[in-house]
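# coordinates for the following, if possible.
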Amino acid sequence: MARLRLFTIALLLVATGGHAQYMSEGGRFQVDVQSGCAPLTVNITINAPSACDAGNPCDMDWDGDNNYDENLVFTHTYTTPGSYYLTVLFQSTGQDRILIEVIDDTPPDFKIYTCSGNEVMYEITDASYDEYVVDFNDGSPALILPAGSSGGNHTYALPGAQTITVRGRNAGAIDNCTANAQPFTTFPTIPTPLINSLVVLDDNQIQIDFTTRQYVQYKLEMSMNGVTNFQHEEDVYNTTMATSSTVISGLDTESNYYCFRLGVFDPCNPASPMQYSNVICSATLSLELLDNMNRLQWTTHTTGINNYTLERNFAPYISAIPGSQTSVNDNDVQCKTEYSYQLISNYPNGSTSYSLTRTGTAVSMTPPTPVQNITAVVNGNSVELSWTQDPAFDPIEYVISKNIDDSDFTEAGRSAVSGFTDPEFSPERPTCYQIIYTDLCDNTSPPSIIACPIVLTAEQLDDGSVLLNWTPYEGWALGVQEYVVEKYTDDGFLLNTFDAGVNLTITDNTEDDIHQVHVYVVRAIAKEGGLGEAISNVVVITRDPRITYPTAFTPNGDGKNDHFTVFTKFVNGFQMSIFNRWGELIYVTDDINQGWDGTFNGKLMPEGTYAFRVDVVDYLGRSFVEMGSVMLLRRR
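Prediction:
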C-alpha cells in the first residue's frame, strides 16, 4: 500500500510538472519534445481524466513497433534518427499516439575566409536544417540565418585566436543539435606566404610545396623563362595551417624553366593589391656522357639563388656551387655504371628547387687491375676460393683456372661473384689456382696471383705423439703472417690450439686419455687485414687402445704389485682371462681396474708362469685381442 501511494505521488508530479507542450492525437497525453536531434529524450504527461497508474495501468509503445512497455516508464531516449509513433495504450479508453521526429545530429558545414583588418568572411554550405545560428564568440549577438543564406562578413575588435560556431535547428524542434566550431586567427594584415620547394616531376609537370595560413585564399602565378610576365595559374585555399602541394601540368620542362610566386587574396577587399611570396624557379639540367667524365649543364633564373647542390645517385655529391655557375664536370665515374644527377637550387630563405633527374651510363676504356689476394679454404674434396680486387672496377664474370701437379692452367669454372668452389680437389695431388675477370667495359684483367691451398699431412709416432707437416700457403700479395694448428675431437670440440708462427711443421705430444680420435686442421693468417683465413684439409688421427701389462707380480700382501693388472685406453668393452700351465681357466673379469690377485677359489696359486688373454672393444667399436704370460712370484 505504501508503494502504491509513493507511485501515485510521483505520477502526479509528472502530470503537473509544466514541461509538456505537444498534445497527442486524442488529447489524452502530451510530451515535452516532439522533434530534435539524436539523442532525443521525451517525457510523457498524462492528461486528466485519463489515468495511468497502478490502479489504472497503461502500456507504452515508444517506437511504434507494437512492442509495449508495461513498466509505467514515462521517459524515453531515442538514439537512432527516424520517425516514430509513440503510442500509449490505456486500459479503459484504448490507445492514443503522437509522431516523434528524430533528426541525425550532424554539425553543419561552413567555410571561413580570413581577410585583413581582423575581418572574416563565412559561407554556410550546409542545407540540412531550416535555419542556422551563427555565434562569433566575441560578445556580439548571434545571427539566425534561414536555410539558403550564403553567409556574410564579421569584423573582430582584436587580432588573434577566434572561433565561429554554427549550429542548425528546425522549426518546431528542440534546439539540441551539436554545433560546428571552427577556430581560426584574425590578422590586421595577412602574413606573406612561403613557397618551400619546387620539384620538376617529369617533362611536363612541376610540383610546388608551400606553407600557407588557415582559411586564407591565395593566387598562384607563373612566368616562363624569366620573372617579368607572371600569369594567374590557380587558386589555393587550405582549412589547416600546414604545408600543402599542387602540381602544374602541361609544361615543357625539357626546353623551358618556370618561375612561381604566391599572392595573398583578400576576399573582403578583392580590389586591394596582393602581397607576394618569394619567387622560386625551376632549372633545366642536361647530361653529356664523355670518356671517363660526365658533364652537367643547366639553365635557370639565377637572381636570388644562393648556391647549388648537385646530388648523384640520390645523395649529396657537390655542395655550395656558386649561384653564378652553370656547369659541372664529374670525373669520378666508372665505366658502364649508371649515374643519376639532380640539381638543387638553394635560396637564402631556405627554399629549394629540384631539377628533373638526369640518368646516364658512364663510358671508359681503362683496363682493370688483376686480382691480388685469393683465400683458399679446403672443405673435404672441394676448395672454396674467395678474393678481393680493386673496387674501382666492377667485374661481370670471373674465369677460374687451375693446374694439377705443375701442369698447364686449364679452366675450372666461372663465377659472377668473388667466390668459387672447385668440387674436384685432392690433397694427394698439388693444385694451384689463377683468376682473370672481365669488367663492365668488357675489358679483361691480367692473370691474378697464383693461389695454392694448404695441404696437411700427419703421422702418429711410436711414442703416441703426432707429427704434422703442411705446404706453405700461396695466394696473398703480402704473404702469411702466421700459421695456427687446431686440434678437435671427432664431434667438433676444440681441444688445443698451437701457434706455429711461419713454421711448416709441429709435433703434438700432448696427453689425452679421453679422446681416441683427433682431428687436425691448419689455418693461415694473412699479413694484410680483411682477407679471411686460408684453411687446410682435415687430417684425422685415430689412436689404438695400446694394451700394456707387467711381466710379473708378487701377491704377498705388502701392498706393492699385489695384482696383475692390464693397462689400456679408449675402452668401451673389456675382458681378461687367466689360465694355468695346463690351459685351465682360473680367473676372468670384465672390470679393467680389478686385476688378478693370484688366487683360485680363494687359494693362492703357486709360483710360475700363467697365460692371459685380453679382449678389448674401443670407442669406435673395433675389437682387439692381446695374449701373453705373466710370472707369479712369492717374494718375501
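# going forward, measure contacts and count neighbours with C-alpha atoms only.
OK.
# for the stretch 201-350 of the chain, what spans make up the strands?
All strands of the stretch 201-350 of the chain, identified by DSSP state E, counting those that start in this stretch, fall at 206-211, 217-224, 231-237, 243-248, 258-265, 280-281, 284-290, 293-299, 307-312, 315-322, 327-330, 338-346.
# can I get the ones you listed in TSV with distance to Val455 and mean neighbour count?
Below are the strands of the stretch 201-350 of the chain laid out as TSV (distance: least, CA to CA, whole Å; neighbours: other CA atoms under 10 Å):
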stretch	distance to Val455	mean neighbour count
strand 206-211	66	19
strand 217-224	75	20
strand 231-237	78	15
strand 243-248	69	14
strand 258-265	71	24
strand 280-281	70	28
strand 284-290	50	18
strand 293-299	48	17
strand 307-312	49	20
strand 315-322	48	13
strand 327-330	49	15
strand 338-346	44	22
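# one more, so I can put them side by side:
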Amino acid sequence: MTTCTPFRLTARLCWLGLFWIGSLLAAQAQGTPGFALEPDFGCVPLSVQVTDDASKAPPGGRTPAYDNGQDTDTSTFSAVDPVFYYDAPGVYLVKQLVDGTAPLAERIARRRLVVLDTVVPNAQVAFCEGNRVRLTVDDRDDARFLLPGRDYGTYAVGDTTLVYDQYRIRWGDGQEEVVQKRQFVLTHTYNDGKFDHTVQVQGLYSVSACGGTARLPVRSFQALAWPALNRAAVQADGSVLLQLQVGITGRYRLLRQTANGLTALDTLANEGPQDYASTAIDARNQSACFRFEAFDVCGNTLASPNLCTTRLTATPNAAQNSITLSWPRDQSGFAFRHYTIYRDNRPFATLPDRDQTSFVDTGPLQCGQRYQYHLVVTMTYPRQTAEIESHSLPVEVTAQSTVQPEPVQQVQATVNLENQVVLSWRAPSPTPSAYQIRQMNPAGKLLTLFTAGGPAFTDQQADLASQPYCYEVLFTDTCGNVSRTSTRVCPIRLTGDRNETSVRLTWTEYEGWPGGAQQYFVERIGADGTVLDSAPANGRSFQESLDDLLDAEEQVLRYRIRAAPNDNRYTDSYSNLVTFRLPYRIYFPTAFTPNGDGLNDTFHGFGRFVEQFTLRIFDRWGEVVFQTNDFTDAGWDGTFRGMPLPPGLYPYTVSGTDETGRPLTLSGKVQLIR
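Below you'll find the model as predicted:
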C-alpha cells in the first residue's frame, strides 16, 4: 500500500500525492528528481530560491512537491521553483518529490541548507582623551555558532560548528578596516571634528559574507580627570596615610619615587575622595615621595607632582628655656607656600621660606611640661583648588630650664566691703601650680607669707584700721626656678574722725599702677553696699559738715575711697570702709488739743533713726491709758477705753533702740487741753 511516511507532508498534499500515484501508475515516467538551492549557505533572515533541474524534467515540464525542512504544517506543498524563507538558524534538509512509476526512493531528491546565526560580536569601546577610542573584540569563546544536527530517519545531518573568520570595523567617520582574527585591540583617532559616531563591528563567516553587527555609539571623548593628591600624613606605625581624589573617568595608579625610578603601589578606580594607607616604607626614619597618576586604555597619562613626607625632631635647651625644632627641606614637586609648626595641636609659627629647616620655640614654656609638636608643609597647584599638605609624625619633648621666670604682671589690690584686701594678677604662661604672696608694711618689713592656688587672693587677716599693708607676688616653676618679684602694690588705707560739727577723712595713695592714679573719689555707701553718693576729691583728704547730713537716710555713715587708674589695663581700686554713727533724734510736743479741728488732735513723737519703740501714757494714779509700739502710729487722741479723759497733765515714758541697736529712753508730761 502506498504511504506518505517517508517525509512530512500535510494531509492535503498527502492525499494529493496518493491521487497522483494512483492515476499515473500506468503512465509514462515523469523524469528523475533534481533541484538546486540558491544560496545553500546564508544568515538569518534568509530567502532561498529553489530551482527544478530542467534537464531531468519531462518535455512538458512538471510541478514537483517540496518539503522546506522547517517542520511546520505548511512546510510541504507543490509549486514551480518556490522561494523558501528562514528566520531561524539551523541546518535544514530540503526535499523534492516528483511523479512517476519508479519506486518512491528514486523519486525524492535532497539538498542541505545551512542558515547561520547573526551572533553579535563581543566588542567594547572605551573613550579616551584626545578624540581617541579603544576597541576591544574578544570572540574566542562567545562567537562559536553551533548548528545542531538532525536525524531524518534514513538520512542524518551532523552538528556543524561555525565561527566568524574575520571582522569588518567601520569607525563611523568614513574609515574602515578588516581584521582576520577573533581577539584583537584597535585604537582610532577621530579627526573630523564631530563628537557623535557609531562604531560598527561585523563578524563575517568564510562560507558566506554575512554575520552579526555590534553597534557601539561614541557620544563624547573623556578627558582624564586630574589625579588630586591632597594630603600625606605619617602615622605612628611609620605608614603614610594619603588623601586622594579619584575622578569619574579613567583609572588611577599610585606610585612611589625610589632611587631607581617610580614603583607602582596600587590601582584605584572608585570615584570620590579616598584615604590610602601606604606601608611601602617606614616614613618615621626617612622621607617617602608619592605620585598619583590617571591613565586610560589608550595609553594617555596625567600625573600629579611628587608629594613627599616630612620628619620633625625636637631638642630641649635648658639654658635658654627653649626647644629647637628641625626638619629636612621639603622635596615635593608642588608650589611651596609655607611651613606651619603646631604646638599641642595649635598653630603658633608660620615660616614662608622653603629653605628654612629649623626653628627655636622660646615659649613661654613651662619647665617639666611635656609638649607635642608637628610640622605641616602647605603647598598649592594651579589645577587644585584646595591646598596640598604634608604632615609629619607628632613628636613629644619635655621642657627643661634653668632660667629665672619673669614676674607676674598687672598685680592689683583693692578692698572689699568686708574690709578684706583682695589681690589679683595676670597669670603667666605656663600657669604655675601655686603662688607666694608677701604681706609687708610700707617700709618693706615682711609681716606674713601666704600661698595662693590661682591668680587671685583675699587677705582676711588684714586690719587696715590699724596699719597699712603692701604686697608682692612670686612663684616657683616646675623646675624649681623662683620667679622675679612682682611690682609691689599697696591698697588705699582710709582713716577718719568725727566731731560735733563734721566728718573728716584722710587716706594713703594707691601704689602699684605704672601710671599712677588719675582721680580719687569719696563714696558714701548704703547698708546694702549700694553707692549713695560719690564726689571727686582734691588731694587725699575730705571734710563734710554734719548739717549736710540732716537728711541722711541711714544713721550709720559708711565712707570709702575709689581710685581710678591712668592705665586702662587696670580697674578701679577701693579703700577700706570707715563708719560713723549719727545720733538718733526724737521729739514729743508738750501739749495737744483733741477737738477735731485737724490741728494737734493727737499726741505722738517726731524723730529719725528710731528702730524699736514703746510709748506709754499714764493718768495721775499711774494707770496706763495709752500704749503703742509703732513710732509712726497716729498717736493718742486723749481717750481711754473710748471715753474722753479730762484735761490735765499726763506723764509718759519712751523706750527702744536706734538703728545701730543702742538703747534710747525718754520721759515727760503732756498737757491735754480741751
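# list the contacts of Asp266 of the first structure.
Going by CA atoms under 8 Å, 6 or more residues apart in numbering, Asp266 of the first structure touches Thr114, Cys115, Ser116, Gln217, Ser272, Met274.
# ok, now with 7 Å
Asp266 of the first structure sits next to Cys115, Ser116 when contact means CA atoms under 7 Å, 6 or more residues apart in numbering.
# how much space between it and Thr186 of the first structure?
Look at Asp266 of the first structure and Thr186 of the first structure: by CA to CA, to the nearest Å, they are 12 Å apart.
# just Tyr218 of the first structure next, same as before
For Tyr218 of the first structure relative to Thr186 of the first structure (CA to CA), the value is 16 Å.
# try Phe110 of the first structure
17 Å.
# the more surrounded of the two?
Thr186 (23 against 18; other CA atoms under 10 Å).
# let's verify the residue mapped onto Phe425 of the first structure from the second structure: helix, strand, or coil?
Under the alignment (TM-score structural alignment), Phe425 of the first structure maps onto Ala462 of the second structure. With DSSP: H, G, I helix; E, B strand; the rest coil as the basis, Ala462 of the second structure sits in coil.
# read off where stretch 30-39 of the first structure ends up in the second structure.
Under the criterion TM-score structural alignment, stretch 30-39 of the first structure matches nothing in the second structure.
# just to revisit the earlier point, can you put the strands of the stretch 201-350 of the first structure in a markdown table and add distance to Asn572 of the first structure?
Converted to a markdown table, the strands of the stretch 201-350 of the first structure look like this (distance: least, CA to CA, whole Å):
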| stretch | distance to Asn572 of the first structure |
| --- | --- |
| strand 206-211 | 83 |
| strand 217-224 | 94 |
| strand 231-237 | 91 |
| strand 243-248 | 82 |
| strand 258-265 | 91 |
| strand 280-281 | 89 |
| strand 284-290 | 77 |
| strand 293-299 | 75 |
| strand 307-312 | 71 |
| strand 315-322 | 68 |
| strand 327-330 | 75 |
| strand 338-346 | 68 |
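# so which of these gets nearest Tyr398 of the first structure?
Nearest to Tyr398 of the first structure among the strands of the stretch 201-350 of the first structure is strand 338-346 (21.5 Å), distances taken as CA to CA.
# returning to what we had before: number of nearby residues for the match of Phe425 of the first structure?
Ala462 of the second structure has 16 neighbours, counted by other CA under 10 Å.
# next one: Gly621 of the first structure
Residues near Gly621 of the first structure, counting by other CA under 10 Å: 11.
# quick one: it and Phe493 of the first structure, what's the gap?
Applying CA to CA to Gly621 of the first structure and Phe493 of the first structure gives a distance of 21 Å.
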